[in-house]
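Chemist: Okay, structure incoming, though there's no sequence with it:
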């Protein structure tokens, strides 16, 4: 079983199956050698499925990989453009422009750029409340800290769990992501 595919199955299943605009996975550079080449190969292989892969940060021994659906993510970021602008993102910028800005924010070091939650399809109100309250006082903690609509978040968490279970089961049975996504 390929370690890279197992990580994608475990941490990116909702995006792989189209239930979420993007997921982020942290990879140990020593355990996943030649990561840049792998990312390029996956981009070629999965572009027709509406998926893209980009390294956001190679921070010491860890690399942050964003797995995303460009059309969904672009739509999401347009919808929350006013919120992104609060974090210094150019209003009306392209998806590539926003990703470049996020990479730059990660490279600066210091405080983690919590607006990444918008890229990960978290509700804007929850992202803003998290920043405002420093992560304290949430109503529910799951894939993100929920400050707003708990029932909607619970429903999404159940959906994301089901995606993860489905994809992990398939990969554990020897089905590659390419085979799974062609069947989906």
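Modeler: Thanks, I have it. From a predicted model like this one, the values you see are computed outputs, not experimental measurements.
Chemist: For the rest of this, base every contact and every neighbour count on C-alpha atoms.
Modeler: Noted.
Chemist: Please enumerate the strands of the protein.
Modeler: 22-28, 52-59, 62-68, 140-141, 145-146 (DSSP state E).
Chemist: Determine the set of other helices and strands touching the longest one.
Modeler: The helices and strands touching strand 52-59, judged by 3 or more Cα pairs under 8 Å, 6 or more residues apart in numbering; DSSP states H and E, are helix 35-46, strand 62-68, helix 95-107.
Chemist: dump the residue contacts of residue 137.
Modeler: residue 147 (Cα atoms under 8 Å, 6 or more residues apart in numbering).
Chemist: mind running it again at 10 Å?
Modeler: 129, 130, 145, 146, 147 (Cα atoms under 10 Å, 6 or more residues apart in numbering).
Chemist: quick one on the thing from earlier: deepest of the strands of the chain, which one?
Modeler: Among the strands of the chain, the stretch with the highest mean neighbour count (mean count of other Cα atoms under 10 Å) is strand 145-146, at a mean of 22.
Chemist: Next up, a structure to set beside the first:
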């Protein structure tokens, strides 16, 4: 299964087909979200034969929801079992989606106004049913709105910096954020491989 367009928004290193465990991807790729530095993260997971990626997401959600983190599948392939997993802090994502400028932007992209759950349901529908990748997903990941709009208008070209997203507005500020996220990923990877439980690594809301 190929999630069309995922190589553009978000950045390719953060939507991966991983031979590692679901827990490993959760602890490393989603580290900035678990740490509370970033409202949401996204990764693609290909379960091994006999495994159920959706069931894994449900189990991890039950474990992390009391810490203020939701784990959900936005898209699942019925053929390969691959899942696109969205890990997020509902209160932070809801605050982003309630902003007037973000609501105006999503409405211009064809979304029907509603609460965060409604907007996420519409995003999931687009991922599952539309041929083109919904690059507005950047706002659901906490990327700056101006950069998401810049990416769409420029078709992913003419950016001034590139890391977790392609930057069109303030490369210096974006680079500081990229550096924080990378440092967090290194720390969390070290802790995870040294045996620290993911629940313990998840900062409570």
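Modeler: Yes, it's here. Treat the numbers as computed from the prediction; the structure is a model and nothing was measured.
Chemist: coming back round to it: turn the strands of the first structure into TSV, including distance to residue 96 of the first structure.
Modeler: Shown next, in TSV, are those (distance: least, Cα to Cα, whole Å):
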stretch	distance to residue 96 of the first structure
strand 22-28	14
strand 52-59	10
strand 62-68	12
strand 140-141	30
strand 145-146	27
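Chemist: if we can go back for a sec, the helices and strands packed on strand 52-59 of the first structure: which one's closest to residue 8 of the first structure?
Modeler: Among these, the nearest to residue 8 of the first structure by Cα to Cα is strand 62-68 (8.3 Å).
Chemist: mean deviation of the longest helix along the second structure from the first structure?
Modeler: As assigned by DSSP state H, the longest helix anywhere in the second structure is helix 171-193. By mean Cα distance after the TM-score superposition for the first structure, the fitted helix 171-193 of the second structure averages 0.8 Å away from its aligned residues in the first structure.
Chemist: what does that helix contact?
Modeler: Under Cα under 10 Å, 6+ apart, the answer for helix 171-193 of the second structure is 23-25, 27-35, 37-38, 143-144, 147, 159-168, 194-198, 200-202.
Chemist: closest to residue 40 of the first structure out of the strands of the first structure?
Modeler: Closest to residue 40 of the first structure of the strands of the first structure, according to Cα to Cα: strand 52-59, at 7.9 Å.
Chemist: Enumerate the positions of stretch 198-205 of the second structure that are buried.
Modeler: 198, 199, 202, 203 (16 or more other Cα atoms under 10 Å).
Chemist: which residue in the first structure lines up with the second one?
Modeler: Put plainly, it is residue 199 of the second structure. When the first structure is aligned by TM-score structural alignment, residue 199 of the second structure is paired with residue 178.
Chemist: Residue 41 of the first structure versus its match, what's the distance?
Modeler: 12 Å (Cα to Cα, to the nearest Å).
Chemist: Including distance to residue 116 of the first structure, could the helices and strands packed on strand 52-59 of the first structure go into CSV?
Modeler: Below are those laid out as CSV (distance: least, Cα to Cα, whole Å):
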stretch, distance to residue 116 of the first structure
helix 35-46, 20
strand 62-68, 10
helix 95-107, 7
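Chemist: which one of the ones you listed is the most hemmed in?
Modeler: Mean neighbour counts for those (mean count of other Cα under 10 Å) peak at strand 62-68, with a mean of 21.
Chemist: So which elements touch that one?
Modeler: helix 3-16, strand 22-28, helix 35-46, strand 52-59, helix 95-107 (3 or more Cα pairs under 10 Å, 6 or more residues apart in numbering; DSSP states H and E).
Chemist: The longest one maps to which residues in the second structure?
Modeler: Applying TM-score structural alignment, one finds that helix 3-16 of the first structure aligns to the residue range 21-34 of the second structure.
Chemist: same deal with the third one?
Modeler: Structural correspondence for helix 35-46 of the first structure: residues 53-64 of the second structure, per TM-score structural alignment.
Chemist: before we move on, the earlier item: can you lay out the helices and strands packed on strand 62-68 of the first structure as CSV showing distance to residue 155 of the first structure?
Modeler: Listed next are these as CSV, based on distance: least, Cα to Cα, whole Å:
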stretch, distance to residue 155 of the first structure
helix 3-16, 13
strand 22-28, 17
helix 35-46, 28
strand 52-59, 26
helix 95-107, 28
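Chemist: so who does the match of residue 199 of the second structure touch?
Modeler: 5, 42, 45, 46, 49, 184.
Chemist: residues of the longest helix of the second structure that come out buried?
Modeler: 174, 175, 177, 178, 181, 182, 184, 185, 188, 189, 191, 192.
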